[in-house]
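Undergrad: Sharing a sequence plus its predicted fold:
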Amino acid sequence: MAAPLLLSDLYIYPVKSLGGIRLTEAQIEARGLRHDRRWLLVDEHNRFMTQRQTAAMAHLKVAPAYNGFLLSHQQRPELLPLYVPFTATPEKTLFVTIWDDMVFAWRAKPECDEWLSEALGQPCKLVYMSDMVRRDVEPEYNPEGQLVSFADGYPFLLIGQESLAELNTRLAEPVGMDRFRPNLVVSGGEPFAEDEWEQFQVGEATFRAVRACGRCVLTTINQHTAQKNTAGEPLRTLATYRTQGSKVMFGQNVTGPGQGILRLGDAVHIVSRKK
């Protein structure tokens, strides 16, 4: 008998492309989990920054703090941790570009920009997405009019624990789930079973798995050393059996109910499957 499906891990990433925080309980909001990817680093041209171009961002770790979080550099202890509140104030605003979207954002305090610019060795600014901003999920996959934060395109990313375990059987050096940056990790069932899900419930909250997530070079960056794998793993191995069209797929892009609470250990029930 197959193991029951359970929510086995729950993560938020307060700053896009920086370290995550593992939670035991999370509030669902219109743009995803509360505090997930509401902050963003932008360059001198106000364009979004990620580990794709700046692998050193993997060195910046995030820890929970009262009404906010602490940023620290795992290889530079002389840089004292920086406290960042979960929200910002609209004292200074600017327009920022993320993928094909341009949205207005609120600036962090100057000391945040200074700390991050020093930590990464290049000028950058930290900005916040307020509740007044409307950034939509891809229109062709979004009949419900769902919103998204500074995440790549969807409010949630889900991965099956067994899918990672199966991938690791094919790798010379196993990788952790942090390479793939999910919000929801589900255990039980068969590897890649989530590919078939459409509507599913986690606890009392109903979600929709919209489409598979195309993976990029970020998955090749060791989150402890910020070094790229010279052989292109695990992306290279994934490409041998998880390629659809021109993209390598791992995990599911998911939309949610806009409200509710998730807790580790919540039961997962499949309501409908993709046709």
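TA: Right, received. Where do you want to start? Here the structure is a predicted model, which is why all the values come from computation and not from measurement.

Undergrad: C-alpha from now on. contacts and neighbour counts both.
TA: OK.

Undergrad: now residue 30: how far from residue 205?
TA: Separation of residue 30 from residue 205 (CA to CA, to the nearest Å) stands at 13 Å.

Undergrad: in the stretch 1-150 of the chain, which spans are helices?
TA: 110-120 (DSSP state H, counting those that start in this stretch).

Undergrad: and for residue 30 and residue 205, which residues touch both?
TA: Common contacts of residue 30 and residue 205 (CA atoms under 8 Å, 6 or more residues apart in numbering): 256-257.

Undergrad: can I assume residue 6 is in contact with residue 262?
TA: No: counting by CA atoms under 8 Å, residue 6 does not reach residue 262; the two are 11.3 Å apart.

Undergrad: Dead centre of the chain: give me the residue that sits there.
TA: For the chain, residue 181 is the residue whose C-alpha lies nearest the centre (CA atoms, centre = their mean; 4.7 Å).

Undergrad: show me the contacts for that residue.
TA: Contacts of residue 181 by CA under 8 Å, 6+ apart are 20, 157.

Undergrad: Assumed it was part of a strand.
TA: No: counting by DSSP: H, G, I helix; E, B strand; the rest coil, residue 181 is located in no strand; its state is coil.

Undergrad: Next, count neighbours for residue 210.
TA: 18 (other CA atoms under 10 Å).

Undergrad: Tell me the buried residues in the helix or strand harbouring it?
TA: According to DSSP states H and E, residue 210 maps onto strand 205-214. Buried residues in strand 205-214, counting neighbours by 16 or more other CA atoms under 10 Å, are found at 205-214.

Undergrad: before we go on, here's another structure to hold up against the first:
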Amino acid sequence: MKLGSIHFYPVKSTAGHEVAAAEVEPWGLAGDRRYLVVGERGTLLTARDEPRLLACVARLDGDELTLTGPHAPPLRVVPGTVRSEVSVWRTPVELTDCGDAAAEWLSGLVGQRARLKWLDDPARRPVDPAYGRAGDRVSLADGYPLLLTTTASLARLNDWIVETALERGEEPPKPLPMHRFRPNVVIDGAGTPFAEDEWKRLRVGEVEFRVTKGCDRCVLTTIDTATYQKGKEPIRTLARHRRRDGKVWFGINLIPDGRGRIVQGDPVTIL
């Protein structure tokens, strides 16, 4: 097996980037999900509720963030010094406000009052203690530092989606792209679809990871990133083939045991 691709998302729920290499830090890939957007009530705003966030391309040049979108010229973001507490999936986290210019830019994109927040200290947010150790930390990802998927599992899921469509007399859709699932690392050569369900530890290049739990999927995976419209797949088919405990599952969550650099093509070893 090998590392097929690497992805990171500077601002939570915005467009991601595929990169050839990345630095693994205890809380995730360097630069991954250190920013998020809050709505007019100061609560977390994601593409689940506002798909237009996916039209935002956030690029990092060192520590400098630039936002690009279809509605306004690119904006260079300069975080301020004012902090406030934001609930990130029921966990209160102190975040730094990124100023009025970023707020105006994002508000124009999503059509409501919005502000950009920055996690200046990525060691501030703990991982759920039910699945992590006392010192485990996560940036602003949903729950865990990295998400892993495999091309073998996506191929099987796309086959199932075609079967579902044909059984219902529907036109078979185009295969879903992996970016619908917003992984950080994608593994090639796993062979058996969903083999990752049984993995406990793995090594990518020289970096070792613990598997915490599977990833239960939400409506975000149903959003077409070209049209920003919600559909039925893959949730409809996952509910048929990958449903347990009242949820549907695709991918696994990882916690790094150490730091290091991972590179596309690195060998992947199950430990």
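TA: Cool, the structure landed. On a predicted model such as this, the values are computed, not experimentally measured, just so you know.

Undergrad: rewinding a little: looking at the second structure, where would I find the counterpart of the strand holding residue 210 of the first structure?
TA: Strand 205-214 of the first structure corresponds to residues 207-216 of the second structure when matched by TM-score structural alignment.

Undergrad: now stretch 148-158 of the first structure
TA: So stretch 148-158 of the first structure sits over residues 138-148 in the second structure, by TM-score structural alignment.

Undergrad: Which positions within the matching stretch qualify as buried?
TA: Buried, per 16+ other CA under 10 Å, within stretch 138-148 of the second structure: 138-141, 143-148.

Undergrad: Go through the residues you listed and say which is closest to residue 126 of the second structure.
TA: Nearest to residue 126 of the second structure among these: residue 138, at 6.1 Å, using CA to CA.

Undergrad: Help me confirm that residue 150 of the first structure comes into contact with residue 97.
TA: No: taking CA under 8 Å as the definition, residue 150 of the first structure is not a contact partner of residue 97, at 10.1 Å.

Undergrad: Distance check, the residue lying closest to residue 265 of the first structure once chain neighbours are set aside against residue 206 of the first structure.
TA: Using CA to CA, 6 or more residues apart in numbering and skipping residues adjacent in sequence, the residue nearest residue 265 of the first structure is residue 7, 5.1 Å away. Going from residue 7 of the first structure to residue 206 of the first structure by CA to CA gives 13 Å.

Undergrad: likewise residue 56 of the first structure?
TA: 37 Å.

Undergrad: Likewise for residue 21 of the first structure?
TA: 23 Å.

Undergrad: Tell me the counterpart of residue 32 of the second structure in the first structure.
TA: So residue 32 of the second structure corresponds to residue 36, using TM-score structural alignment.

Undergrad: Next, the contact list for that match, please.
TA: 12-15, 149.

Undergrad: ok, and these in the second structure?
TA: Retained in the second structure (both residues aligned by TM-score structural alignment, their matches' CA atoms under 8 Å) from these: 12-15, 149.

Undergrad: mind giving me JSON lines with these and columns for distance to residue 25 of the first structure?
TA: Below are those laid out as JSON lines (distance: CA to CA, whole Å):
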{"residue": "12", "distance to residue 25 of the first structure": "11"}
{"residue": "13", "distance to residue 25 of the first structure": "14"}
{"residue": "14", "distance to residue 25 of the first structure": "15"}
{"residue": "15", "distance to residue 25 of the first structure": "19"}
{"residue": "149", "distance to residue 25 of the first structure": "19"}
